[in-house]
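[1] Structure, please.
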Amino acid sequence: MTSRPTRRRGAALEDAILGAAVDELTESGFAGLTMDRVAARAGTNKNAIYRRWPNRLALGVAAYQRLTTTVPVPDTGSLREDALELLRGANRHWSSPLGAILRELMAAAGGASELVGRLQDRSAVAAPWLTVLGRAVARGEVAPEALHPRVATVAIVLLRDEFVVRGAPSAPDDVLVEIVDEVFLPLVVGRAPG
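    Okay, the predicted model is just below:
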């Protein structure tokens, strides 16, 4: 007597679908991600996927989120060095195969601000920058007024511009140094009560 496979539901089915989507995304990129292939790999049907994610892009974003990990925040004792380490880490990520997937998803999302927001959660992007700025405030390198999310993330936004707008596959280190020395540090050091 053969046993029939147990039908998965809820979290187990969602986990299988996301696992299959992650595998497809890492093997074929967003361009190769199809609902048919994810369904086949997950051992389910497309309707089960569409009930959870309305389209291929939403599924791709969810799969990418599963792939990302948090990175340790540098603590070199210097705001300049911490900022450079954060930018260098982001540059390595965006230059990696996982970063290529991120760029594909951002391009596909276009004006879908909700999906772009999920790809790069502002609070998650700001957190390491606010941490290094908080440490710099504690060391007396900058005034507490520098602890503002928009100010904190200006460097990472400029780096993202290199990838998204300019289409650079990787930003040269001198660009990272220029962003920190010519824009970020003058902005945060010059930020005074007002």
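
[2] contacts, neighbours, all on C-alpha from now
    Noted.

[3] For the chain, just list every one of the strands.
    When secondary structure is read from DSSP state E, the chain shows no strands.

[4] So which residue is dead centre in this structure?
    The C-alpha lying nearest the average C-alpha coordinate of the chain belongs to residue 120 (CA atoms, centre = their mean; 4.6 Å).

[5] here's the other one to compare against:
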Amino acid sequence: MNAAFTIERTVVTESTPGRRRGDDLERAIFEAALAELAEVGYANLRMEAVAARAKAGKASLYKRWPDRARLVQAAARYKATEVEPEFEPSGDLRGDLRKVMAHIAAQQATPFGEAIRGWIGELRGTPSEVADELRTRIEHPRIRIFAKIFEDGVARGTVRPEALHPRVVNLAPALLTHHFLTRAEPADDAAVDEILDLVVLPLISTGAA
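    Below you'll find the predicted structure:
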């Protein structure tokens, strides 16, 4: 055969130079999974569609995660590390709480929120240590922010000291999550204000200005 017409074929594998591997490949898959969740929801999520969006082989997914539940849990853990901002209380108790609550509601409107919805739907089949780790990654950063606001309020005399109990500190995000899961949409501004003014502030406030 004429050399000018010879076609050289290269077999592309995960080890081919220039092909994403390791952390880079996992990040691409997680972002693809979250994007798919945003478009089709958890019920319609397919591993094949995630692989195609990530430009990865299906074997790359199944080698790491045996099913979509494990993939979504991993994507949620990945996203949970970057969704909570640093926050310093301003001294305006209601304003600070409302700002953080609105931030949580906004997160729930993103693919991260859809990932959490899917994870909770598969919770019964999730190993307890995996569930505990994901819950820790999601809840603890939020609890730290609310605890910081409450501690500032206690120091200023606007928050009751007993409000520092972990269940009270986690009340606002828990109610936001309940709204999100039971109504299939994040709390809007009116719902955030109701939770804050009818439940949270009456429970924690000393009534001092």
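
[6] can you pull out the helices in the second structure?
    In the second structure, the segments counted as helices under DSSP state H are 22-40, 47-54, 58-64, 68-80, 93-108, 111-121, 128-156, 166-169, 171-183, 189-194, 201-204.

[7] I'd like to know which of those helices is closest to residue 12 of the second structure.
    Nearest to residue 12 of the second structure among those is helix 58-64 (13.0 Å), distances taken as CA to CA.

[8] Give me the range in the first structure that that closest one lines up against.
    When the first structure is aligned by TM-score structural alignment, the counterpart of helix 58-64 of the second structure is residues 46-52.

[9] Show residues contacting the matching stretch.
    14, 17, 35-36, 39 (CA atoms under 8 Å, 6 or more residues apart in numbering).

[10] Quick one: buried ones out of these?
    Among these, those classed as buried by 16 or more other CA atoms under 10 Å are 14, 17, 35, 39.

[11] Now the two most distant members of these.
    Of all pairs drawn from these, the widest gap by CA to CA lies between 14 and 35 and measures 13.7 Å.

[12] if I look at these two, which residues touch both of them?
    What both residue 14 of the first structure and residue 35 touch, as defined by CA under 8 Å, 6+ apart, is an empty set.

[13] can you tell me how far the counterpart of residue 80 of the first structure in the second structure sits from residue 51 of the second structure?
    Residue 80 of the first structure maps onto residue 94 of the second structure when the alignment is built from TM-score structural alignment. Taking CA to CA, to the nearest Å as the measure, residue 94 of the second structure and residue 51 of the second structure are separated by 44 Å.

[14] Over to residue 20 of the second structure?
    When CA to CA is applied, the distance between residue 20 of the second structure and residue 51 of the second structure equals 13 Å.

[15] what do you get for residue 61 of the second structure?
    Residue 61 of the second structure sits 7 Å away from residue 51 of the second structure, going by CA to CA.

[16] mind listing what residue 20 of the first structure touches?
    Listed by CA under 8 Å, 6+ apart, the contact set of residue 20 of the first structure reads 38-39, 41-42.

[17] What subset of those is buried?
    38-39, 41-42.

[18] Out of the residues you listed, which is nearest to residue 85 of the first structure?
    When those are compared for distance to residue 85 of the first structure, the smallest value, 36.6 Å, is given by residue 38; criterion: CA to CA.

[19] picking that back up, out of the contacts of stretch 46-52 of the first structure, which two are the most distant from each other?
    In the contacts of stretch 46-52 of the first structure, the most distant members under the criterion CA to CA are 14 and 36, with 15.6 Å between them.
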